[in-house]
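A.B. asks: Here is my input; please provide its structure:
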Amino acid sequence: MNLSFNLADEADTLALGKALAAQIQPPLVIHLHGDLGAGKTTLTRGLIQSLGHTGAVKSPTYALVEPYELNGMQVYHFDLYRLNDPEELEFMGIRDYFSDTTLALVEWPSKGEGLLPEADLTIELAYQGEGRLATLTGISAAGLHLLAQLQSE
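C.D. replies: As a prediction, the model looks like this:
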């Protein structure tokens, strides 16, 4: 199942993050795809702030992961853009980040292929004129359920 959203600007991207946050039930793994500047971090910021985080949400490009404790769930924002070898994830204990209370948001997941859990939901952000097109694809039962909830809103 796919859902697509035309995002005219940053406000629309943040609003999509907020709509997703309202439907999140961990455990959930979301893979975010798109070119540099396509809005992956903006969407993540909208989601994380809608879950209750009041500070800045920055891309963890150098640290690889930024953790948040929100509403009884562990939220991990991964940015694997600078990952040189997926084996680096083993050294950081990647398996320890995923549990029944985890929401994982992974930018550039192809860089960690083979070591990351499969996505429940993928989000592809593509340039569309001045705006973006967000295509959400449910992969697992949890991802499909989230999309069904989002569609019924």
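A.B. asks: Every contact and neighbour count from this point should use C-alpha atoms.
C.D. replies: Will do.
A.B. asks: From Phe91, how far out is whatever residue is furthest in space from the centre of the chain?
C.D. replies: Centroid-distance maximum for the chain: Gly129 at 23.1 Å, with Cα atoms, centre = their mean. In this view, Gly129 and Phe91 are 41 Å apart by Cα to Cα, to the nearest Å.
A.B. asks: I have a second one here; can you model it like the first so I can compare?
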Amino acid sequence: MQQHFPVEINSPEAMKAFGFKLSKHLSSGDVLALIGDLGAGKTHLTQGIAQALGRNNAVTSPTFALVNEYTDCSPELIHFDWYRMEAPEELLAIGWEDYLERDAILVIEWPDRFPEMIPPGTHCIHIEHIDGGRKLSYAIA
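C.D. replies: Have a look, this model is predicted:
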């Protein structure tokens, strides 16, 4: 995946297209942490990944639901938003440890809220606002 970064994205459509391309480098059991401010494009990136995995219906931010499961994807896609959580115990209460055992791709928005809960080997994409768009960089946790 490293060969795709850094990259500059200049529209929501381009962010979705990048997510589509990025999905080809993800497989069951992978965790993808998306780090960026409000409006950075985390959900658009996830929408592109879901589309590439076969999802034809809407993909929305799980801001209030905390987690959305897309079982019609192959592999399954589980999309988290930790923004509204106050403590790691809330994450454990929704079954975080069980999700880590699933044969799915896990995408986390706002993982920097609880960095101690991110498993080693997590793919991390940092999204920052720049003039005319976004700049994405990549690291492994």
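A.B. asks: overall similarity of the pair, as a TM-score.
C.D. replies: Overall, the chain-to-chain superposition scores 0.89 on the TM-score scale (TM-score structural alignment, normalised by the length of structure 2); 138 aligned residues with a Cα RMSD of 1.7 Å.
A.B. asks: so what corresponds to the residue farthest from the centre of structure 1 in structure 2?
C.D. replies: Taking TM-score structural alignment, Gly129 of structure 1 has Asp131 as its aligned residue in structure 2.
A.B. asks: cool, Gln151 of structure 1 as well?
C.D. replies: Here Gln151 of structure 1 stays unmatched in structure 2, going by TM-score structural alignment.
A.B. asks: Can you tell me the closest non-neighbouring residue to Gln151 of structure 1?
C.D. replies: Closest residue to Gln151 of structure 1 apart from its sequence neighbours, by Cα to Cα, 6 or more residues apart in numbering: Leu3 at 7.7 Å.
A.B. asks: so what does the helix or strand hosting that neighbour touch, helix or strand wise?
C.D. replies: Of the helices and strands defined by DSSP states H and E, Leu3 of structure 1 is found in strand 2-7. Contacting strand 2-7 of structure 1 under the criterion 3 or more Cα pairs under 8 Å, 6 or more residues apart in numbering; DSSP states H and E are the following elements: strand 131-138, helix 141-152.
A.B. asks: Try it again at 7 Å.
C.D. replies: strand 131-138 (3 or more Cα pairs under 7 Å, 6 or more residues apart in numbering; DSSP states H and E).
A.B. asks: Just the residues contacting the strand it packs on, thanks.
C.D. replies: Contacts with strand 131-138 of structure 1, where a contact means Cα atoms under 7 Å, 6 or more residues apart in numbering, come from 1-9, 120-127, 144, 147.
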